[in-house]
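*Asks:* Here is the input, now give the coordinates:
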Amino acid sequence: MSWHGISTVARLELRQRARASKWVVVLAIWFAVIALVSVLSYLALNDPDARSGAAMYDVVIFFVLGLGMLVVPSLTATSINGDREHGVLATLQTTLLTSADLVLGKLLAAWAISGAFLVTALPFLAWAWVEGGVSVGRILLAVVVLLLVLAVVCALGLMFSTLTARPVASAVLTYLALGALVFGTVIGFGLSAFLVNKEETVRVYGIPNDFFDQNEPTYDANGNFVPGAERVPTKADCVEHDETRNVTHTERIWWMLPLNPFVVVADAAPSEPPANPDQGMGFTPMRWISEGSRAARVGETTELRQECWVDGPAGQQPVDPNAAAAKDAAVWPFGLVFLLLAGGGATAVAERRLRTPIRRLPNGTRIA
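*Replies:* Down below sits the predicted model:
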């Protein structure tokens, strides 16, 4: 394996892609679609209270990741078996190029093309930064994580391209694998929540249930409401007491969520919270996903639950300990490590499948 061999294969792949005019058309359509989505997001959320910059940032990042996971597999899912079917792969294998050169070169070329698609979205991310609600650092981190996720997608497609003889089969398997990561993890987490849900006795600091039983609204014989019979709870009525509740221990199953590429990207660089707590969050799906996944990792607290939901002496509400702990419970590093390991393993499998001499090939597979 050498850099010269890897770069040679990558250049051959890029030149072959450049000769096909359809990729220029696809890139133009990609740019137009992202532009349309960005403009529509701006027009729909052009309100200072809605933080249109943060909304545009979230929409563009998610849209690029979603489209990328649809387009990028086509760059590698048919790369190896397509060359084998046309008799090109055997010619390359007779040269001084090693199997690692072939795999890494094709992977590098596909990653470069996916990076080109991502570059077309940078003007709209810059637009979101100008509108406010997101910093340059968060945008750069999101772009880096997004590039790494797209590299993993390329590696998965390359692996299935070496495992199957027909390009159609490898493309289907690639999309199934990505569907399992995107939808299967969410479905698995939702179904597993029923398995970790049970009734437990929890300690609560708040208004006990018997307070409301003793202060129910009073009605006269004619069914008319009698004012003044009930008493509004105050902070002085908050006491520590035990309650039996359904508790879902999401801290036991949270590890499913970081396997999802959307959770990894969303949690790595969500849009910034508003400086004014009274300001609306706007349409920020990345922040919603980030907060939800971090809350799942923390789970429901076993400590004293602060539920005295009445105004204090200064008119302030008590702080939820779960929300405070969830702020530091990042899940994206775990997910990114998993995806990189999966991408590295897929690349290793693809390299092993291209080693020569080949002892066995599927029936009907063309060699040269």
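*Asks:* contacts and neighbour counts: CA atoms only from here.
*Replies:* Fine.
*Asks:* helices or strands up against the top helix by length along the chain?
*Replies:* Taking DSSP state H as the criterion, the chain has its longest helix at helix 136-163. Counting contacts by 3 or more C-alpha pairs under 8 Å, 6 or more residues apart in numbering; DSSP states H and E, helix 136-163 is packed against helix 52-71, helix 73-76, helix 79-85, helix 99-119, helix 167-179, helix 261-268, helix 332-353.
*Asks:* Could you say which of these is packed most deeply?
*Replies:* helix 261-268 (a mean of 26; mean count of other C-alpha atoms under 10 Å).
*Asks:* quick check, distance from it to the centre of its chain.
*Replies:* Relative to its chain's centre, helix 261-268 lies at 3 Å (C-alpha atoms, centre = their mean, to the nearest Å).
*Asks:* Please give the structure of this sequence too, so both can be compared:
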Amino acid sequence: MSLTHIGTIARLELTQRLRSVSWYILLGVFAVLLLGITGLAFAVYSWGDAVGAGVYSIVVNIVLLLVVLVSPTLSGNAINGDRDAATLAAIQVTAVSTGDIMVGKLLAAIATGGAFLVVALPFLGVSLLGGGANPLVLLISLLVLAVEIIVVAAIGVGLSGLIARPLFSVATTYLVVAGLVIGTLIAFALGGMAVRSEATSYNRPYDSAGNVDCESWDTSTYEVPRFDLVWWVLAANPFVVLADATPTEFTAEGYPVDLFGQIKSGVRSAQLSPLEQRWDECGIGGSYRTPQDVINSTVPSWFVGLGVQIVIAGSLFAGAWARTRTPARRLPPGTRIA
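*Replies:* Take a look at the predicted model:
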């Protein structure tokens, strides 16, 4: 592979994207959207001491949301779009290798996704004015966001090389991304509700005078869904990966100060078994735990989820690489090559 050739392919791909007025309109709409969201985020977190941390986390999650919504459209026809327009064959007969084409188009897809992050940088800077932001949180969250942009871009480029028709490859890219974002939530909810077990609740009884009896327990049994058996399904969700990998800052009472920590505590709570619940008004062995206690007593899953995403994206990208290699032994029926 040649860095010059890769740069040429990426530049040609970006030129085709950027010469469209609709691209700039899209970025403008995104900026206006971020302006409104940033203002609302300041209102939401105005009660805390770490306003900047909360606003920052919302803006980063919105950037990720826009990436998973828009990037499939921009990357899902990167290869078959050129093949359909009869421009891919003209490139393949030059000194440019298959690797140059694949990596160049991947870099262009990453750049289009990264454009949303560039537009969001002023709003991220404004969020820091609220105070309470941890430099380590800023660094890790942006790194994970960049990795997610690469993963989504690789999925789109990979499917564009494996599927002959641009419309189908874009639709399939949306389905794969939706499977990671929405499908994991549906599988988690349905899986947890489908498996149920009997749980026992322990409560302190009251005597005839209305005082708590700290020497005995009242028990009751009931059925509960077992989300603790299917929590791992959420590991591959991009928003869960982002939240779980980002260090969490807590208030003095043990509550997270930003959206990252709130998502993380919700996912980590699903790991806890619901089979025994204790409500102890005597303060001995009580079952209530703060979000900080929950996070500290459970296991992270972001590296597993990110690994699953990388395997999916890498497999699709490798398959597209093999399909794009010339001379081609077999192509799908109806594929245009010149």
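*Asks:* overall similarity of the pair, as a TM-score.
*Replies:* The pair, once superposed, lands on a TM-score of 0.88 when counted by TM-score structural alignment, normalised by the length of structure 2; 337 aligned residues with a C-alpha RMSD of 2.9 Å.
*Asks:* circling back to that earlier point, average distance between the longest helix of structure 1 and structure 2?
*Replies:* Taking mean C-alpha distance after the TM-score superposition for structure 1, the mean distance separating helix 136-163 of structure 1 from the aligned residues in structure 2 is 1.2 Å.
*Asks:* show me where the stretch 251-368 of structure 1 has helices.
*Replies:* For the stretch 251-368 of structure 1, the helices defined by DSSP state H, counting those that start in this stretch cover 261-268, 285-298, 321-326, 332-353.
*Asks:* The ones you listed: which one's closest to V152 of structure 1?
*Replies:* helix 332-353 (4.5 Å; C-alpha to C-alpha).
*Asks:* Just to confirm, what residue range of structure 2 does that closest one align onto?
*Replies:* On structure 2, the counterpart of helix 332-353 of structure 1 by TM-score structural alignment is residues 302-323.
*Asks:* about what we covered before: export the helices and strands packed on helix 136-163 of structure 1 to JSON lines and append columns for distance to N209 of structure 1.
*Replies:* Converted to JSON lines, those look like this (distance: least, C-alpha to C-alpha, whole Å):
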{"stretch": "helix 52-71", "distance to N209 of structure 1": "41"}
{"stretch": "helix 73-76", "distance to N209 of structure 1": "56"}
{"stretch": "helix 79-85", "distance to N209 of structure 1": "65"}
{"stretch": "helix 99-119", "distance to N209 of structure 1": "55"}
{"stretch": "helix 167-179", "distance to N209 of structure 1": "46"}
{"stretch": "helix 261-268", "distance to N209 of structure 1": "38"}
{"stretch": "helix 332-353", "distance to N209 of structure 1": "40"}
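*Asks:* so which of those comes closest to V134 of structure 1?
*Replies:* Of these, nearest to V134 of structure 1 by C-alpha to C-alpha is helix 52-71, at 5.7 Å.
*Asks:* The closest one vs structure 2, average offset?
*Replies:* With mean C-alpha distance after the TM-score superposition for structure 1, helix 52-71 of structure 1 averages 1.7 Å from its match.
*Asks:* and the angle for that helix with helix 167-179?
*Replies:* Angle, helix 52-71 of structure 1 to helix 167-179, by axes from the mean of the first three to the mean of the last three C-alpha atoms, to 10 degrees: 150 degrees.
*Asks:* for the residue nearest the centre of structure 2, what are its contacts?
*Replies:* In structure 2, the centroid-proximal residue (C-alpha atoms, centre = their mean) is P238; its distance is 1.7 Å. Going by C-alpha atoms under 8 Å, 6 or more residues apart in numbering, P238 of structure 2 touches E148, L180, V181, L306.
*Asks:* Next, count neighbours for L150 of structure 1.
*Replies:* If you count neighbours by other C-alpha atoms under 10 Å, L150 of structure 1 ends up with 24.
*Asks:* can you pull the buried residues of the helix or strand containing L40 of structure 2?
*Replies:* Using DSSP states H and E, L40 of structure 2 maps to helix 21-44. For helix 21-44 of structure 2, a neighbour-count test (16 or more other C-alpha atoms under 10 Å) marks L27, F30, A31, L34, L35, I37, T38, A41, F42 as buried.
*Asks:* Which residue, other than its chain neighbours, is closest to the last one?
*Replies:* Pointing back at F42 of structure 2 there. Leaving aside its sequence neighbours, F42 of structure 2 sits nearest to V55 (C-alpha to C-alpha, 6 or more residues apart in numbering; 6.1 Å).
*Asks:* from what I can see that neighbour touches G36, true?
*Replies:* No: the criterion here is C-alpha atoms under 8 Å, and V55 of structure 2 misses it with G36 at 11.8 Å.
*Asks:* Count the neighbours of the closest residue in space to S97 of structure 2 that isn't next to it in sequence for me.
*Replies:* Take S97 of structure 2 and drop its neighbours on the chain: the residue closest to it by C-alpha to C-alpha, 6+ apart is M1, 6.5 Å away. If you count neighbours by other C-alpha under 10 Å, M1 of structure 2 ends up with 12.
*Asks:* Ok, V144 of structure 1 next?
*Replies:* 14.
*Asks:* Next: the one 4 residues further on.
*Replies:* When counting by other C-alpha under 10 Å, one arrives at 19 neighbours for L148 of structure 1.
*Asks:* got it, and E251 of structure 1?
*Replies:* By the criterion of other C-alpha under 10 Å, E251 of structure 1 has 15 neighbours.
*Asks:* contacting residues around it?
*Replies:* A296, R297, V298, G299, E300.
*Asks:* Spatially nearest residue to the aligned partner of the second one in structure 2, not counting backbone neighbours?
*Replies:* Alignment of R297 of structure 1 against structure 2 is given by TM-score structural alignment, with Q271 as its counterpart. On the basis of C-alpha to C-alpha, 6+ apart, the spatially nearest residue to Q271 of structure 2 that is not a chain neighbour turns out to be D228, at 4.5 Å.
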